[in-house]
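J.: Give me a 3D structure for the following:
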Amino acid sequence: MELHDLWFVVIAVLWTGYFFLEGFDFGIGVLTKLLARDRPERRVLINTIGPVWDGNEVWLLSAAGATFAAFPEWYATLFSGFYLPLLAILICLIVRGVAFEYRVKRSGERWQRNWEHALFWCSLLPAILWGVAFGNIVHGVEIDADKEYVGGLLDLLNPYALLGGAVTLSLFTFHGAVFAALKTTGEIRYRARSCATWLGLLATGLAAAFLLWTQADQGKGSSLAVLIVALLALAVAVGAIRAGREGWSFAFSGLAIVATVAVFFLVLFPAVMPSSLDEKWSLTVSNASSSPYTLRLMSWCALIATPLVLLYQSWTYWVFRKRIGTQHLADSAH
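T.: Down below sits the predicted model:
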């Protein structure tokens, strides 16, 4: 395996980790409006991800940084062509982080309500926009001979990409509902189970339509096998949550997300951004990569740093593994 092939796999793993972890983060943010009935219940939902949400975003920083260093042509074309959607995601992530910290700095009703609105919208919009972005990457965009995106913003809002946005939103919200059932106790836990059931059915239908479209359009034998895994995992996750087996449901909803992202990258390879204008203008792992020396240096750095990051993040989840409920909230809103 060439180093640029290896780094394509590494970047795929980083995006997979990000969507697996940040997926239930976004889902919890959306569920603060769909599931929680009052402010104490919203506080419970937010507290389930309070200790881990910022650590989950490390995977995004790593994926973007690895793309910049390993495939600078891919990074340049992606971030220039998708500038407005990615800027919207960045603003949402910034506002969302501020909302987590500032929401309880004052006890005023209006203050807390506005930050809760911000948390909801800044979770919902990235959950949609990531699907739209990856849908366009997989489907192909207008890249010319100079490796530059020459399409417009409206070209990114095509039916395939919009369906991708609906899939990521439904998958992440389902993943978040299962996580809420796994991490809470009391009435909210049982309502989270019920909510997860219908969200899972919705996600399964949308994912089936999107993945089958992807397979029919440009699929391979390997992507078909992983597609089947994704749909089976979703079905098992829905069945498990209906049976009250939240741990198994969370594992399989996570597997569904992992398999869905794997389909994206299996369909892409060896391209990283296919051109819809001319196939020979597509960005590939070979014509978009950095020098072999850069890739070797990155490989050594990743070999040292990755185990430390995984160890620390695993320890964080272990420390904050217990369930919480409204009875565990302090009397003060602060």
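J.: Please make it C-alpha for all contacts and neighbour counts, starting now.
T.: Fine.
J.: Now Cys92: which helix or strand?
T.: Cys92 belongs to helix 83-102 when assigned by DSSP states H and E.
J.: Please work out which residues outside that helix touch it.
T.: When contacts are defined by C-alpha atoms under 8 Å, 6 or more residues apart in numbering, helix 83-102 is touched by residues 50, 54, 79, 115-116, 118-119, 121-123, 125-126, 129, 133, 153.
J.: Is it possible to mark the buried ones in those residues?
T.: The neighbour-count test (16 or more other C-alpha atoms under 10 Å) marks 79, 115-116, 118-119, 121-123, 125-126, 129, 133 as buried among these.
J.: one more to put side by side:
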Amino acid sequence: MGLATVWFILIAVLWIGYFVLEGFDFGVGMLLPVLGRDDIDRRILINTIGPVWDGNEVWLIVAGAGTFAAFPEWYATMFSGFYLVLLVILLALIARGVAFEFRGKHDSDRWRRGWDRAIFWGSLIPAALWGVAFGNIIAGVPIDARHEYTGNLLTLLNPYALLGGLVTLGLFLLHGAVFLSLKTTHELRARARAVTLRLAPVVALVAVLFLAVTQVMYGKTVTLITSALAVAALLAGIGATIRHRDGWAFTATAATIILATGTLFINLWPNVLPSSTAAANSLTITNASSSPYTLLVMTWVAAIFLPLVLLYEGWSYWVFRQRLTRPPS
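T.: Coordinates of the predicted model:
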């Protein structure tokens, strides 16, 4: 296995980690106005992700940096072609991060409601647009012989990509609701479970439709198995929620995201950004990668520091594993 393939797999793992971890805190942010009946409820909901949300975003930073260093052609073409979409995502993430930090700086209901709206939209917009972006990466975009994007914003808003946006939006909402069932108690937990069960049929339907279309249009033999496993994991998560097994339900929704995202990357390989103009113009792990020496140095750096990051993040989740509850009235 060449180093370019190793780094393609590593970048896939980073995106999977980002979607699993950031997915549930996007879900919490989107559910803030739904489950938070008063300011105490909303404070508890925010506190469930307070110690980890910024750490979850590190996965995105590392995935972007890894792509830039390992596959500069992929990075350049994708970031120039998807510029407006990625700019909107970046602005939404900035607004969301500022809202978390500033929400409690002033004792005013109006002040807090304004920042709560920023958290809601700063969670919803990236949750949907990441699906749109990855839908286009899988389907391919117009790229000329110089590996330059030749489409426009409307090119990216095609039916398949929009369906992908609905899938990530729905999966992250469901993942967040299950996470809140795991992290809260009493009435908040009951409300989170109720939302999970209402969301589940719709999310399952959209996810099955997207995976089926992906399999028919871009699928490989092995992804038929991973797609089926993703659907099975989603159904298992719903069943675990019905049986009040919150830990198993969260594990199952995480597995759904892992398998679904893994399916997309398996379908993408050996391309990194297919061209819808001509197959010869596609970016692949071969023609988009850095030099072997660069990849070798990056591999040693990743081998040393990635386990340390994983250990630290795992420790953080362990320390803040307790459920949160309302203080006595």
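J.: re the thing from before, take the buried ones among the contacts of helix 83-102 of structure 1 and keep only those in helices.
T.: Residues of those located in helices (DSSP state H): 79, 115-116, 118-119, 121-123, 125-126, 129, 133.
J.: right, and out of those, which lies closest to Arg37 of structure 1?
T.: Glu116 (12.9 Å; C-alpha to C-alpha).
J.: need the contact list for that closest one.
T.: Contacts for Glu116 of structure 1 (C-alpha under 8 Å, 6+ apart) come out as 32, 99, 103.
J.: Top of the residues you listed by number of neighbours, please.
T.: Most neighbours among the contacts of Glu116 of structure 1, by other C-alpha atoms under 10 Å: Thr32, with 22 neighbours.
J.: isn't there a helix covering that one?
T.: Yes. According to DSSP: H, G, I helix; E, B strand; the rest coil, Thr32 of structure 1 belongs to a helix.
J.: Now the helix or strand hosting Gly131 of structure 2 on structure 1. Mean distance?
T.: For Gly131 of structure 2, the host element (DSSP H and E) is helix 109-139. Per the superposition on structure 1, helix 109-139 of structure 2 and its aligned residues are separated by 0.4 Å on average (mean C-alpha distance after the TM-score superposition for structure 1).
J.: helices or strands next to whichever helix or strand comes after that helix in the packing?
T.: Once the chain leaves helix 109-139 of structure 2, the next helix or strand it forms, by DSSP H and E, is helix 153-156. Judged by 3 or more C-alpha pairs under 8 Å, 6 or more residues apart in numbering; DSSP states H and E, helix 153-156 of structure 2 is in contact with helix 109-139.
J.: relative to helix 83-102, how tilted is the helix it packs on?
T.: Calculated by axes from the mean of the first three to the mean of the last three C-alpha atoms, to 10 degrees, helix 109-139 of structure 2 forms an angle of 150 degrees with helix 83-102.
J.: that older thread, looking at the ones in helices among the buried ones among the contacts of helix 83-102 of structure 1, which is nearest Arg245 of structure 1?
T.: Ser123 (26.2 Å).
J.: so the closest residue to that closest one other than its chain neighbours is in which element?
T.: Of all residues not flanking Ser123 of structure 1 in the chain, Phe26 sits nearest, at 4.7 Å (C-alpha to C-alpha, 6 or more residues apart in numbering). Phe26 of structure 1 belongs to helix 3-34 when assigned by DSSP H and E.
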